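Student: What would the 3D arrangement of this be:
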Amino acid sequence: MRLLGPAEIRILANKLDLRPTKKLGQNFVIDAGTVRRIVRVAEVTSDDVVIEVGPGLGSLTLALLPEARHVVAVEIDPVLAAQLPLTVAERGLSDKLTVIHADAMKVAPGDLSGHAPTALVANLPYNVAVPVVLHLLEALPSLRKGLVMVQAEVADRLAAAPGSKVYGIPSVKAAWYADVRRAGPVGRSVFWPAPNVDSGLVSLVRRDPPPTTATREEVFAVIDAAFAQRRKTLRAALAGWAGSPAAAEQALRAAGVTPSERGEQLDVHAFARIAEHKP
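Tutor: Presented below is the predicted three-dimensional model:
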């Protein structure tokens, strides 16, 4: 498969009069070795239907198509969404690609032309990476695994464990859906334009959420409250959620959590227990 290199990317960009925008978080991968590595680390197989968010000019798409059963590419930019099928057609793989011109934050199963994605593999726009990952894990229960390239700082947050300085809302909410880990660094020189930050790969493997009588929305409400004021103890941080500091303490003790602890010390199971005991 002939992949896109720096010269091909520039030719395509000139043809489309493309000026990558910060608003859409557009940084295009120009290194074939990087996209091959992503596909390899993602462990894409011929059984997988891959959803790719923000395919851009198609660098990663072209590496995914020979390995996957099908690729559903979700692109918000109308010019790029129109060009991608043409780029793929030149390589004779059009039957394995479906392009959806849409905002990934609004995608639902019914939007995907009958395809049920099993894997998320994407170079995600930095400014929406966390909400996109969380939305797709919630909206597409068929997703079993994922490998996303995000800003290094975001990768650290998504994969952080309780007690880490960067452990927070993204870490806990991602853990509701999946086992999450860092899967390697990515340098700046593989992009055009080169970003002013490093990137990282994040692996996600779907697992069942914690066993709980609380709903996801109820658990996420506790998580949001606990991290709204990171320096406060949970007794104080959850006072608004519970109705008063005393009620928060009662719920925490019932859940087996010390009221003087802080949110960054708890795993997703503890937040689920707290949600069960809301007054």
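
Student: From here on, just use CA atoms for contacts and neighbour counts.
Tutor: OK.

Student: Helices of the stretch 151-279 of the chain, start to end?
Tutor: Here the stretch 151-279 of the chain has its helices, by DSSP state H, counting those that start in this stretch, at 152-159, 169-177, 216-228, 234-237, 239-242, 245-254, 268-276.

Student: So what touches the first one?
Tutor: Put plainly, it is helix 152-159. Defining contact as C-alpha atoms under 8 Å, 6 or more residues apart in numbering, one finds that helix 152-159 is touched by 129-130, 166-168, 170-171, 174, 180-182, 185, 197-202.

Student: Just the element for Ile51, please.
Tutor: Secondary structure from DSSP states H and E places Ile51 in strand 49-53.

Student: Start from the N-terminal end of this protein and give the strands.
Tutor: 28-29, 49-53, 70-75, 97-101, 119-123, 145-151, 178-186, 191-192, 199-206 (DSSP state E).

Student: before we go on, could you also do this sequence so I can check it against the first one:
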Amino acid sequence: MPRLFDLLRQHNLYPSKALGQVFLEDPLVMDSILSILSPGPTDQLIEIGAGPGLITKKLATQAASLVAIEIDPKFRPLHEALFASLERPPLMIYQDARKVNYQDLVEPGQGRLLVFGNLPYNLTTDLILTALAGLPQMSQALFMVQEDVRDRLTARPGSKAYGTLTVASNLFGSWRFEMTVSRKAFYPQPRVTSALLSLLPSSHESDRALAADRRFHRFLTGLMQYRRKSLANALKESGAWPGDERGRPLLDAFLKEDDLPPGLRAESLTPGQLARLFRLMT
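Tutor: Sure thing, here's the model as predicted:
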């Protein structure tokens, strides 16, 4: 495997600060990613954010098919050279991952559907929610995120880090911490440590479907904008309140079922409770 720095220099390429580009170059960490995902000869893999493509090439040698999405088209010549020797080269999509129609990329009849992404910090929430919405049938996702994002993914109700990403992803499935990744594993070196976490889908199809629903994401974001207000006020301020004639009886029944206090805040509700509230109010 060629060194990342040499590859970039050969093609006169430089990481973009505007895109938050930080590239994984440690072969041991790449091997760990392969081991965690363990793509087999019948599995399909979708990579969000391919960058220069070193881990992409490794993944492509094991999966039945690989679709890699990269927003920066300057990597195209590098990719063409890097993947030229592969028996099954990845299908490269040079597009903003938030705007891709993922269902057009999924091949029916394949084995497991696996997702991997080395996510830029400023787009972590958007890209994980995009993966939930676009690939609800995934068997496993593995994301490289900054270490402090781990706290947001696993936050408890009522905590400052608890929000839309926490609720939707934990309704979809459960997070499993895999490993800490040193900043020295990347080029250029970021200022913070990273972490690899797997998202393992729930066996409850209805929960996965709701967690993938963009309307539910908007509902959560609206409530969390008024997280310090009472639940009733948060529903009204966010526009989720269906009106006093319908809303008050529905909210009262919701609170009574779980023996919750009238002044409860939205940030105190569990993902399951927020899912039930959404279903009641829509």
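
Student: Packed most tightly, which of the helices of the stretch 151-279 of the first structure would that be?
Tutor: helix 234-237 (a mean of 24; mean count of other C-alpha atoms under 10 Å).

Student: so it matches what in the second structure?
Tutor: Using TM-score structural alignment, the residues of the second structure aligned to helix 234-237 of the first structure are 231-234.

Student: quick one: the matching stretch to the first structure mean distance?
Tutor: Compared with the first structure after the fit, stretch 231-234 of the second structure shows a mean deviation of 2.0 Å (mean C-alpha distance after the TM-score superposition for the first structure).

Student: Give me the contact list for that stretch.
Tutor: Contact partners of stretch 231-234 of the second structure, identified using C-alpha under 8 Å, 6+ apart, comprise Gly222, Leu223, Tyr226, Arg227, Trp241, Leu251, Gly263, Leu264, Arg265, Ala266.

Student: can you pull out the helices in the stretch 1-150 of the second structure?
Tutor: Under DSSP H, counting those that start in this stretch, the stretch 1-150 of the second structure gives helices at 4-10, 27-37, 54-60, 76-82, 124-134, 147-153.

Student: could I get those helices as CSV with distance to Val106 of the second structure?
Tutor: Below are these laid out as CSV (distance: least, C-alpha to C-alpha, whole Å):
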stretch, distance to Val106 of the second structure
helix 4-10, 30
helix 27-37, 18
helix 54-60, 16
helix 76-82, 22
helix 124-134, 10
helix 147-153, 26
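
Student: Which part of the second structure matches stretch 46-61 of the first structure?
Tutor: Counting by TM-score structural alignment, stretch 46-61 of the first structure corresponds to residues 41-56.

Student: returning to that earlier point: most tightly surrounded among the helices of the stretch 1-150 of the second structure?
Tutor: Taking mean count of other C-alpha under 10 Å, helix 54-60 is the most buried of these, at a mean of 23.

Student: so how much does that helix differ from the first structure once superposed?
Tutor: Using mean C-alpha distance after the TM-score superposition for the first structure, the mean distance for helix 54-60 of the second structure is 1.9 Å.

Student: Now do that helix: distance to the chain's middle.
Tutor: How far helix 54-60 of the second structure lies from its chain's middle: 19 Å, per C-alpha atoms, centre = their mean, to the nearest Å.

Student: helices or strands up against it?
Tutor: Applying 3 or more C-alpha pairs under 8 Å, 6 or more residues apart in numbering; DSSP states H and E, one finds that helix 54-60 of the second structure makes contact with helix 27-37, strand 65-69.

Student: ok, residues contacting it?
Tutor: 1, 4, 24-25, 30, 34, 39, 47, 50, 66, 68, 82-83, 86, 88-90.

Student: Distance of Ser174 of the second structure relative to Ala84 of the second structure?
Tutor: For Ser174 of the second structure, the distance to Ala84 of the second structure equals 38 Å [C-alpha to C-alpha, to the nearest Å].

Student: Please pull up the equivalent of Glu178 of the second structure in the first structure.
Tutor: Aligned by TM-score structural alignment, Glu178 of the second structure pairs with Ala183 of the first structure.

Student: Need the residue closest to the centroid of the first structure.
Tutor: Residue closest to the average C-alpha location in the first structure (C-alpha atoms, centre = their mean): Val133, at 2.6 Å.

Student: Identify the residues contacting the alignment partner in the second structure of that residue.
Tutor: Using TM-score structural alignment, the partner of Val133 of the first structure in the second structure is Ile128. By C-alpha under 8 Å, 6+ apart, the contact set of Ile128 of the second structure is Leu165.

Student: and if we set it to 6 Å?
Tutor: By C-alpha atoms under 6 Å, 6 or more residues apart in numbering, no residues touch Ile128 of the second structure.

Student: for His101 of the first structure, same thing?
Tutor: Val74, Glu75, Ile76, Ala81.
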